[in-house]
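J.: Build me a model from this:
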Amino acid sequence: MVSTRAVPNLAFRRLRGSRSAGEFAAAIRRAAREIGEHVACDARYIGRVESGEIRCPNYAYERVFLHMFPGASLVDLGFSARESVRGRGARTGATTAVPLSPALHSDIDEESDVLRRVFMTSGTTTVAAASLGLGGPSAAAGPTAVPAQRRVGEAEVSAVEKAVRQIRLLDDRHGADGLYRRASQPLRAAYALLDAGTASRRSTADRLHSGAGELAISVGWLAHDSGRFDDARSHYAEALATARLAGDAALEAHAFCNASFLARDTGRAREAVRAAEAGQRVAAPLGSPRLLALLALREAGGRAWLGDRTGCERAIGRARTAFERGECAGDPEWMTFFREAELEMLEAQCWSALGDWPRAARHARAATRLQDPHFTRNLALYRAQLTGDLARAGAADQAATAGHQVLDLLDRVQSSRIRGMLESAVRVLRPRGGAEVVAFLERYEELPSGPEPVPSAG
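T.: You can find the predicted model right below:
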C-alpha cells in the first residue's frame, strides 16, 4: 500500500523566513492582486502547505507563487509536480462535461485531492447512521464502528443515505450553527467507505458515490449557512468532483445549484450566474421542471446582484413557467424544501437586490403565508427577509412586527444567516422612531450573543 502520510514542505517554509504565517498570507494576497488574481489565503492555508497537506496548489495559487518567485518551478517551491497528484479522470461516456468557472475548477483540483487523503482511515470505518450524535434518542450511544472491508454493501450505503436525510431534517428544524462540526463525522466516514474498497454491485457503487456527494453538499450547506464560506466551497467542490467521477448528472446539477448560491452570497455574482447556467445545462435531460426552476432562480439571483434587471426578470419568468409544470417522478429527493413559499422567497431576494423594496416585501410576505410551519428554520428565514424588506421600504412598524416573529423562533433555530439578515434590518430601523420599533430593538438587544452573523445578501 502506498503511504498517504504528508511530507512537510520545508522549501516553502524557508521562503516564509521570519514572517508569521499571517504576514506571509497577506503578502500572497497582495501579489495576487498585482496580477489580477483573487485567492483567499490565510494563516491556515500556509499551515496546510507547510505541513504537506497541500501537495500541489490550485492554478490560481500557482500563478501567484510563480509571480512572487520568478524563475522558480512548483518543484523548486517544494510542491509535487501536478501530474503526480492528478490521477483521477472522469468516467467517459457518462455525461456531457459542462465547463466549470475557473474558480470552481481550481477548487475541485485542490480539494478533491486533499479531502480524499484526509478521509482515509485504517482499522475501522465509522458508519454514518442515526446514532452519530446528530440528535435524537439514540445520540448518546455514539457512533457505530464496523471493520473496514473490501466490499461495501447495502447496510453501509443505506447508512450514508440515512445520514443525509437526518442532517437535512435537523437543519430544517434547528438551523446549521449547532450541526456543522458533528455532521463532518459521517462525511469523513462516507468518503472512507469510498476509499476502503469495492462495492458488491455496480448499483451499490453508484448509490455510494451519490450518497457521499449528497452528504458533502449537505455538510457544505451547514458550513454555508453558519458563515464558514471557505469550508462550504471545499465541500461543494468535492461534491462536484464526485459527481464528475461517477457520471452522476443529478448530483452535478445539485452541486452547481449550491455553488451558485454560495457565489452569490460571497459577492461573486458573475460566478453565480455561470454556475447556475451550467447546472441548467446538466439538469435539462433529467426530466425535473422543478429542478430547472430552482436553477433559473439561482441565475436570477446572480443577475439581480449584477444589476441586470432584464436578465433577472427573464430568469424568473422561466422559473415560474417550469415550476407551474408541477412535481414529477424525476424531482430529486433533496428538493422537498422547494415549494411555492421558497419560490416567493427567492423572488423576494431578487427584487431586494435590485432595490425594489415594496415588491420584495410583497413576495416575502407571500412566502411567510405559504410556508409549512414544520420547516421552522425557513419560516424564520422568510420572516427575517420580510423584516429587512419592510424596513427598507419605509414600513418601520410592520418591519418591527415581523422582526418580533423572527425573535420568537430564534430559541429553536441557530442560523448565522438569519441573525445576519436580522442585524441588517436592525441597522436600517435604528434611526426610525415609534413605540413598535423601540420595543423590537430593545428585545433584539437582549439576544444572547451567538456566532458572527453571516452578512446579508438579500
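J.: rest of the way, CA atoms for contacts and neighbours
T.: OK.
J.: can you map out the helices along the stretch 351-458 of the chain?
T.: 357-370, 376-392, 396-409, 416-429, 435-445 (DSSP state H, counting those that start in this stretch).
J.: in the chain, which helix has the most residues?
T.: Counting residues, the longest helix found in the chain (DSSP state H) is helix 202-225.
J.: Give me the contacts around the helix or strand that that helix is followed by.
T.: Scanning forward in sequence from helix 202-225 by DSSP states H and E, the next helix or strand is helix 229-246. Contact with helix 229-246 is made by 88-91, 94, 104, 107-108, 111-112, 115, 206, 209-210, 212-214, 216-217, 219-224, 249, 251-252, 255-256, 258-259, 262, 266, as judged by C-alpha atoms under 8 Å, 6 or more residues apart in numbering.
J.: Would you mind finding the most buried of the helices of the stretch 351-458 of the chain?
T.: Highest mean neighbour count of the helices of the stretch 351-458 of the chain: helix 376-392, a mean of 28 (counted as mean count of other C-alpha atoms under 10 Å).
J.: What is the helix or strand where residue 67 lies packed up against?
T.: Secondary structure from DSSP H and E places residue 67 in helix 59-68. Packing contacts for helix 59-68, counted by 3 or more C-alpha pairs under 8 Å, 6 or more residues apart in numbering; DSSP states H and E, involve helix 21-34, helix 102-118.
J.: Going by neighbour count, list what's buried in the first one.
T.: So that's helix 21-34. Residues of helix 21-34 classed as buried: 21-22, 24-26, 28-32 (neighbour count, 16 or more other C-alpha atoms under 10 Å).
J.: For these, work out which two are farthest apart.
T.: Using C-alpha to C-alpha, the buried residues of helix 21-34 span at most 16.5 Å, a distance reached by 21 and 32.
J.: follow-up on the earlier one: export the helices and strands packed on helix 59-68 to CSV and append columns for distance to residue 60.
T.: Output for those, formatted as CSV (distance: least, C-alpha to C-alpha, whole Å):
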stretch, distance to residue 60
helix 21-34, 8
helix 102-118, 7
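J.: just to revisit the earlier point, give me the angle between the longest helix of the chain and helix 416-429.
T.: Our comparison of helix 202-225 with helix 416-429, counting by axes from the mean of the first three to the mean of the last three C-alpha atoms, to 10 degrees, yields an angle of 30 degrees.
J.: I have a second one here; can you model it like the first so I can compare?
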Amino acid sequence: MTSSTVTSSQPDRPPRPNLAFRRLRGQRSPAEFAALVRRAAREIGERVSCDARYIGRVEAGEIRCPNYAYERVFLHMFPGRTLTDLGFASRSSVRGRAARPDAAAPRGPAAGEGSGEPPGAVEPYDLRDHWQNDPLNHEESDVLRRAFMTGGGATVAAATLAPLGLAPSATAADRLPPRAGVPEAMALEEAVRRIRLLDDRHGADGLYRRAAAPLRAAYALLDAGATRQTTADRLHSGAGELAISVGWLAHDSGRFDDARSHYAEALATARMTGDAGLEAHAFCNTAFLARDAGRPREAVRAAQAAQRAARPLGSSRLLSLLALREAGGWAGLADRTGCERALVRAQALFGRGRADADPEWMSFYGEAELAGLEAQCWSALGDWRRASRQARRAAQAQDPHFTRNIALYTAELADDLAREGRPDEAAEAGLRVLALLDQVQSSRIQSMLAGTARVLLPHRRASGVAEFLDRHAAYKGPHPVGAGGTV
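T.: Reported below is the predicted structural model:
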C-alpha cells in the first residue's frame, strides 16, 4: 500500500444538519434508532440496511432526500408528516442534480463541485429501490433485477457492487479518476455496507472472490491520491474497513491464510493513519481468526491489543465484544478461570448499553451475539449443557434480518445438544439449519453440521436422527473449504 497524495482544493460546501430528524431520534442512540427503522421496514414489507452510520449521515445533512424505500419507512414511522417535516428537501428539488456514486462517476472535479449542490445530496439507491424507481437507468436496473431473481449470492454481489464503480473488471483501474473525491469515498463506504448486508443474508462462500476486486479498486484509489486531506482520511478508513469485510468473507469460507492477509492489510492501514477504531476492528477480527485457526494464545494477545486500542473510543459495547474475543482465546487454552473472568467483564460492559461512539460495523452485536459467543466458549471448554443453553438463547433472540447468524447459532445448538447426549433435539435443530442453507452459504456452518452428523451417527434410531442424517447426506451445497469441526 502507498499513502494518498493530497492536493489542495477548494473545500466542500458543508451540508446543513437535519435538526428535525435529530429531534425525532430523541434519547435513543443512532444504533437503537436504526434498529427501529429496520423494524418499521419489516412491518410494511420493505428491506433497508439502516445502521448507526446511516442515521449519522442523515442527521449531518449528507442525505438531503432519502430513496423511495426509506421514504416509505419514515412516513410509516411518523404518520401525518411529510419529507419536509422530517427535515429533508423535496425530491423535486434534488432529483437528478446530485452525484451518483456509480460507474459513471465524474472523471474531473468531485461531484457537486461547481453544480451548486453539496456532495451526497441524494442517498445512493438500495438494490430494490434502484431496480424499481430509477427511470434514469432502465438497462442497469433490468440487469440487477434479473441477477437477483436468477442468481445466487455471487451473482447478487456482482450486481450489487457494479453500480458503485467498484465492480470486478479487468479495466476497472483504467476508469478511476485521476484524483479521488467525495463520490469515490461514498462509493467505497457503500460497498462495505452492501457486502456486510449480503453476508448477513447469504453467508460468505458466494461473495468472497467477487468482493476482492472492489478491494483492489479501493487501494488503487489510495494510490491515485485524493483531492483533499479529509477525503484521503475517509478513503483510508473505507479501504481498511473493506479489507476487514473481505477478510471476514475469506475467514467464514475457510480461507484462513487469505483472511489473515486481509486483516494484516487493514491493520497496516490503521497504523499508517493513526485510526484507533480501525485498529481495534482489525485486531478484533484477527483474534477471532486466531481462535478458529487453532492459535488460542495469539487470539488472547490480539484481543488484548484490540482492547488497548479501543479504550479511548468511549464504546462499552466494543470493549464488551473484545472481552468476548479474549474469552474465546482463554477457552481455547482450556483456561476456565481466564475465560470466566473475561465473560464477566464482557457482560458488565454490555450492560452499560449503547452509545453514540459504538462503531457502525457493530450493528450485529446484541443479546443474540453475546449469547452465541458465550456458547462457543462453553463448547470449547466441554461444558455442553451451558453451551446449549446459550446457543438456544442466541438463536431465539436473533433479529430475522441476520439469516446467516440464525443458521450459525442453530448449528451451534445442534452440535452442543448432540455432544450433551440429546440426539433427538440435536437432530431437530440440525434440520432447521438444513432448511436455511438454501439462503446461506457458509463453510463454517457446513463444517459444524458435518461434525454434528458424525456425533449423531451412532444414534440413528433416536427420534428424527435418521431423517437428519439422510437429508444431510443428500445436501448438495458447496463443499466446506479449510479447517472443519465446530468453532
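J.: The helix holding residue 67 of structure 1 corresponds to what range in structure 2?
T.: Across structure 2, nothing matches helix 59-68 of structure 1 (TM-score structural alignment).
J.: and what of stretch 174-183 of structure 1?
T.: Taking TM-score structural alignment, stretch 174-183 of structure 1 hits residues 202-211 over in structure 2.
J.: again, but for stretch 349-358 of structure 1
T.: The aligned range for stretch 349-358 of structure 1 in structure 2 is 376-385, by TM-score structural alignment.
J.: how much distance is there from the matching stretch to the middle of the chain?
T.: Here stretch 376-385 of structure 2 is found 27 Å from its chain centre; the criterion is C-alpha atoms, centre = their mean, to the nearest Å.
J.: Show the end-to-end separation of that stretch, please.
T.: Using C-alpha to C-alpha, to the nearest Å, one end of stretch 376-385 of structure 2 lies 12 Å from the other.
J.: picking that back up, among the helices of the stretch 351-458 of structure 1, single out whichever gets nearest to residue 308 of structure 1.
T.: helix 357-370 (16.1 Å).
J.: mean shift between that closest one and structure 2?
T.: In the superposition with structure 2, the average deviation recorded for helix 357-370 of structure 1 is 0.4 Å (mean C-alpha distance after the TM-score superposition for structure 1).
J.: What of stretch 291-303 of structure 1?
T.: Here the mean offset of stretch 291-303 of structure 1 against structure 2 after fitting is 0.3 Å, by mean C-alpha distance after the TM-score superposition for structure 1.
J.: corresponding residues in structure 2 for that stretch?
T.: Stretch 291-303 of structure 1 maps onto residues 318-330 of structure 2, going by TM-score structural alignment.
J.: Touching the matching stretch from outside, list them.
T.: 284, 287-288, 291, 296-301, 303-304, 306-307, 310-311, 336, 338-343, 345-350, 358-359, 362, 365, 370, 373-374, 376-377.
J.: Taking helix 102-118 as reference, get the angle to the helix holding residue 67 of structure 1.
T.: Going by the same axes, to 10 degrees, helix 59-68 of structure 1 makes 100 degrees with helix 102-118.
J.: which parts of helix 59-68 of structure 1 are buried?
T.: Result for helix 59-68 of structure 1 [16+ other C-alpha under 10 Å]: buried residues 59-61, 64-65, 67-68.
J.: give the contact list for residue 289 of structure 1.
T.: Applying C-alpha under 8 Å, 6+ apart, the residues near residue 289 of structure 1 are 322-323, 325-328, 331.
J.: no, scratch that, I was asking about residue 345 of structure 2
T.: Residue 345 of structure 2 neighbours (C-alpha under 8 Å, 6+ apart): 320, 323.
J.: SS state for the aligned partner of it in structure 1?
T.: Residue correspondence to structure 1 (TM-score structural alignment): residue 345 of structure 2 is matched to residue 318. Per DSSP: H, G, I helix; E, B strand; the rest coil, the local secondary structure of residue 318 of structure 1 is helix.
J.: measure residue 318 of structure 1 to residue 133 of structure 1 for me?
T.: In terms of C-alpha to C-alpha, residue 318 of structure 1 sits 42 Å off from residue 133 of structure 1.
J.: what's the answer for residue 62 of structure 1, then?
T.: 40 Å.
J.: Then residue 194 of structure 1?
T.: 22 Å.
J.: okay, now the aligned partner of residue 330 of structure 1 in structure 2: neighbour count?
T.: Counting by TM-score structural alignment, residue 330 of structure 1 lines up with residue 357 in structure 2. When neighbours are counted by other C-alpha atoms under 10 Å, residue 357 of structure 2 registers 17.
J.: What residue, apart from its backbone neighbours, is nearest residue 357 of structure 2 spatially?
T.: Leaving aside its chain neighbours, residue 357 of structure 2 sits nearest to residue 315 (5.3 Å; criterion: C-alpha to C-alpha, 6 or more residues apart in numbering).
J.: do residue 55 of structure 2 as well
T.: residue 30 is the one closest to residue 55 of structure 2 (C-alpha to C-alpha, 6+ apart), at 5.9 Å.
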